[in-house]
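In: What would the 3D arrangement of this be:
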Amino acid sequence: MNELHRELREGLKGLEEGINTKFDELQTKTTELERDLRDLYQKGGSSAPLPGGQQRVSSIREALTKSAGLARMQKEGSKNSDPIDLGLSIKALTSLQGSGGSPAEGIDVQPEREGGLFGYAMRPLTLFDVMPIRPISSNQLTFTRMSGYSNAAAGQGAEGTTKAEQTIDPGLITAPVETIAVWHDASKQVLDDEPGLESTIAMLLTHGVREKAERQIVNGAGSSFEMSGLITDGTAFVPTVAPMADRIGQCAATMGNSGYLANLVMLNPVDWFTIRSERATGGDEQYVGPGWAAPASPAVYGVPAVASAAVPQGTAIVIDTRFVNLLDRQQTTVELSRETGNNFKQNIVTVLAELRMGLAIYDTAAVQVIDLTSSV
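Out: Next comes the predicted model:
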């Protein structure tokens, strides 16, 4: 009997110690919860009375102390208590943006921010990748270009007669190096405070400079400070066929007949689509060319094609690139400075993007310009 009493006492003692341990753990968690909720109240919670006249308890610890369900769990060793009303209003846990009240109440949840600047499409710049580039160390390149050359070689005929004479009409050509640049001001504070803004502005200005340079390569004015363009210095080709693709093919064949190797055709993207989507006018109206699903590289009659918005719509340029060079005097650079005007005093930073380049067309017959819309 005494042995039974001893086992019962030890069992009850062990149960009591287990309950006390669980209660201590619950009290620790309760203290942490009370602290977190107090922080929420301070950030935006309302201290107004609860609906129906319900009063807030002074603390979560008090609510737990008065809980009958928690007391039964301690006495009876139950694993779970009944729900405990902490007297907290659900309004304290809503966001300010989702509040339906007037004025709105709740926690001001901060929005997620997407970095960068938007509103400008940086189109691919393709001409720099397909044109030969020649480094240059001055602000212009001069070279001699013949005009109207025709091979005059002929048989002598009878002995003692005068042999054929070749006529050469040379001219000194100057290809200027053009400076293309753009700048933008920003405060030093905003560049420091907005992550990535400096690099975004630099990228935007760099693309703007290179896009302008690409347009100058095609359409340059050819003044003393601006480069000549492929269209302004090229030779006009007059086709005798109507379809766009056939005009390009006829031009390439004519160049080949004169000794040139047409290895590049430049087109506006809209014209390139017109050529790819051309259909037969009879039969099942199948695609004339490879169509929209063709996996092959862009080409017209075997001549590699490059689509660029710098080329005016309705124009194609067929080139033998052996006689054309881009002159690279200074690749695109980006500089930041506070030394302009009152920049230093006003904490303003000037971001400048700049490049220097030119275009040398050694033989104008190697650049043929086609009007794709003219009548034949």
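
In: When you work out contacts or count neighbours from here on, use the C-alpha atoms and nothing else.
Out: Noted.

In: distance between the ends of stretch 367-376?
Out: Its start and end residues considered, stretch 367-376 measures 21 Å (C-alpha to C-alpha, to the nearest Å).

In: gap between that stretch and the chain center?
Out: Distance of stretch 367-376 from the chain centroid (C-alpha atoms, centre = their mean, to the nearest Å) equals 34 Å.

In: Can you give me the end-to-end span of stretch 332-343?
Out: The straight-line separation of the ends of stretch 332-343 (C-alpha to C-alpha) is 24 Å.

In: Report the buried residues of that stretch.
Out: For stretch 332-343, the neighbour count (16 or more other C-alpha atoms under 10 Å) marks 332, 334, 338, 343 as buried.

In: Just the ones in strands from these, please.
Out: If you go by DSSP state E, those have 332, 334 in strands.

In: Could you point out the helix or strand that follows the helix ranked longest in the chain?
Out: For the chain, the helix with the greatest residue count under DSSP state H is helix 2-44. Remark: after helix 2-44, the chain's next helix or strand is helix 60-65, criterion DSSP states H and E.

In: Quick check: buried residues in that next one?
Out: Judged by neighbour count (16+ other C-alpha under 10 Å), helix 60-65 contains these buried residues: 60-61, 63-64.

In: Endpoint to endpoint, stretch 174-190 covers what distance?
Out: The first and final residues of stretch 174-190 sit 45 Å from each other (C-alpha to C-alpha).

In: Now the second one, please; I'll put the structures next to each other:
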Amino acid sequence: MDMTEIKRALDETFGAIKDSQNKTAEEIRAELKALADKVAGQDVNLIDLGQKLAGLSENGRRATKTDTIGEYFVKSDQFKALQGSGSAGRARVTLEGEQLKAVAPIYESIDPNKYPVYSQRLQEIRGPGQNTVWIRDLLPGGTTSSNLIEYPQEKVAQLNADYQTEGALKAQSDLSFEMKQTPVVTIAHWLLASRQVLDDAPMLQSYINSRMVYGLRMKEDKELLAGDGAAGHIGGLITEAMPFAPTDPLYNAADNIRMMMAQVQSYFYQPTFAVMNPMDWATLQLSKDANGEYLFGSPLAPITQRLWNLDVAATYAMPLGNALVGDARQSMVWDRQSVTVEVSREDRDNFVKNMVTILVEERLALSVFAQPAFAYGLLAAPVIPLGTSTGKSSKSAA
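Out: I've put the predicted structure just below:
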């Protein structure tokens, strides 16, 4: 900036000051009044704006319907000025504090006293509780390439070893066998899922696969324990086991587990496991002596799940009030096809619907080589009500 420009700026500044000094008091009052009137008009507009933002009616009451941000903007003086003036380049409305509370969100009408807050979505899927005790884990396993397992089983045994006197025939014994058959069965289930969803959320497919496998294992476990052996079904351990009937009403669950062991041992098999319902096992753990002391450890030092040197598997697949004791070496789970997970777009009209079919299946068989190696029955003898006669006593009275 040269000296000429500096001089011009000083003249303009001091010239305005000199002009204001030459103005009369009346002229200055008139300019101040005009300025005050202009500010007062702006105050009215600001009050009106605040009431609109706060959702207040003319009577000072909160209106039930609130404007969205877009509705309020098009009603604002700033937007109207933009429409009416070709020189205005933009219109701006700022919402702050309590004013923001009174403006409804653009997507729906909500309580004007609440801020619209977006939810926080977690990516991790947390599934329900799952079973951790499996009957299959108690039994030995093998594989097969056939659809039928056959094995000989002793049917009749006459072991007549005896002394031999000179010139007489030696004692003769006899053994007979029969062929037992165990068919390989298929257990499976499937579901439909959106291909887009699985592509966009690979974790979801992993979760679905694991849940489907879990569902298959639950069915497998139930059948290995209690399958009815009908056509195409597994003959489970309970179905194949020798029945056990408790006779002494004074025996508790632990006593009758020992009696089941004795029944198995009477056929010269050695039990390796016991299966109980978790509620029955809990009842045993709560057993106390006459002094109120726990018989099976304590809440501070619980014992492992063992009875009479047997591992106890507590599973809800076992009916309440019953138990199974067995020699696992006299059974075998055969895998023809291990658990597999398949995903296909070629099932029915999946291709045109962008769907996929998730299939989980397995093929297996269960062989029980010796039924007396397993005992199944009640954990307590049935209680006969007083005054009720048994069939035997009624017959004697007759």
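
In: of the buried residues of helix 60-65 of the first structure, closest to residue 362 of the first structure?
Out: Closest approach between the buried residues of helix 60-65 of the first structure and residue 362 of the first structure, by C-alpha to C-alpha: residue 60, at 88.6 Å.

In: Against residue 32 of the first structure, how distant is the closest one?
Out: Distance from residue 60 of the first structure to residue 32 of the first structure, by C-alpha to C-alpha: 10 Å.

In: got a list of what the most centrally placed residue in the first structure touches?
Out: By C-alpha atoms, centre = their mean, the first structure has its centre lying nearest to residue 122, at 5.9 Å. Residues near residue 122 of the first structure by C-alpha atoms under 8 Å, 6 or more residues apart in numbering: residue 207.

In: what does the one 3 residues further on give?
Out: Taking C-alpha under 8 Å, 6+ apart as the criterion, residue 125 of the first structure is in contact with 210-211, 214, 308.

In: Let me know the helix or strand that the residue nearest to the centre of the first structure is in.
Out: Residue 122 of the first structure belongs to no helix or strand, assigned by DSSP H and E.

In: counterpart of it in the second structure?
Out: In the second structure, residue 122 of the first structure lines up with residue 130, judged by TM-score structural alignment.

In: That match and residue 311 of the second structure, how far apart?
Out: From residue 130 of the second structure over to residue 311 of the second structure (counting by C-alpha to C-alpha), the distance is 21 Å.

In: Kindly report the same for residue 343 of the second structure.
Out: 39 Å.

In: which one among the buried residues of helix 60-65 of the first structure gets closest to residue 354 of the first structure?
Out: Residue 354 of the first structure lies nearest to residue 60 out of the buried residues of helix 60-65 of the first structure, by C-alpha to C-alpha, at 66.2 Å.

In: Would you point out the most distant pair within the contacts of residue 125 of the first structure?
Out: Maximum pairwise distance among the contacts of residue 125 of the first structure (C-alpha to C-alpha): 13.0 Å, between 210 and 308.

In: Map residue 231 of the first structure across to the second structure for me.
Out: Checking TM-score structural alignment: residue 231 of the first structure goes with residue 238.

In: Just to check, its match is in contact with residue 373?
Out: No. Shown here, residue 238 of the second structure and residue 373 do not form a contact pair, counting by C-alpha atoms under 8 Å, at 11.5 Å.

In: So these two - more neighbours on which side?
Out: Higher neighbour count among residue 238 of the second structure and residue 373: residue 373, with 27 against 23, using other C-alpha atoms under 10 Å.

In: all helices of the stretch 151-300 of the second structure, in order?
Out: Ranges of helices within the stretch 151-300 of the second structure are 195-200, 202-226, 237-240, 253-265, 278-285, based on DSSP state H, counting those that start in this stretch.

In: which of those helices is buried the deepest?
Out: Among the helices of the stretch 151-300 of the second structure, helix 237-240 has the highest mean neighbour count (mean count of other C-alpha atoms under 10 Å), at a mean of 22.

In: returning to that earlier point: could you check how far the match of residue 122 of the first structure is from residue 254 of the second structure?
Out: Distance of residue 130 of the second structure to residue 254 of the second structure, given as C-alpha to C-alpha: 27 Å.

In: What distance separates the opening and closing residues of stretch 338-352 of the first structure?
Out: Terminal-residue distance, stretch 338-352 of the first structure (C-alpha to C-alpha): 11 Å.

In: Equivalent analysis for stretch 299-312 of the first structure, please.
Out: Length of stretch 299-312 of the first structure, first residue to last, C-alpha to C-alpha: 19 Å.

In: That stretch corresponds to what range in the second structure?
Out: Against the second structure, stretch 299-312 of the first structure falls on residues 306-319 (TM-score structural alignment).

In: next one: stretch 322-329 of the first structure
Out: By TM-score structural alignment, stretch 322-329 of the first structure lines up with residues 329-336 in the second structure.

In: who touches that stretch?
Out: Residues from elsewhere that reach stretch 329-336 of the second structure (C-alpha under 8 Å, 6+ apart): 136, 139-147, 184, 362-370, 373.

In: So which of the residues you listed belong to strands?
Out: Counting by DSSP E, the part of those found in strands is 141-143, 362-368.

In: quick one, what contacts residue 211 of the first structure?
Out: Neighbouring residues of residue 211 of the first structure by C-alpha under 8 Å, 6+ apart: residue 125.

In: what separates it from residue 360 of the first structure, distance-wise?
Out: Note on residue 211 of the first structure: its distance to residue 360 of the first structure, by C-alpha to C-alpha, is 19 Å.

In: now swap in residue 344 of the first structure and tell me
Out: 41 Å.

In: Same question for residue 133 of the first structure.
Out: Distance, residue 133 of the first structure to residue 360 of the first structure, by C-alpha to C-alpha: 10 Å.

In: Tell me how many other residues surround the aligned partner of residue 381 of the second structure in the first structure.
Out: Counting by TM-score structural alignment, residue 381 of the second structure lines up with residue 374 in the first structure. By other C-alpha under 10 Å, 10 other residues sit near residue 374 of the first structure.
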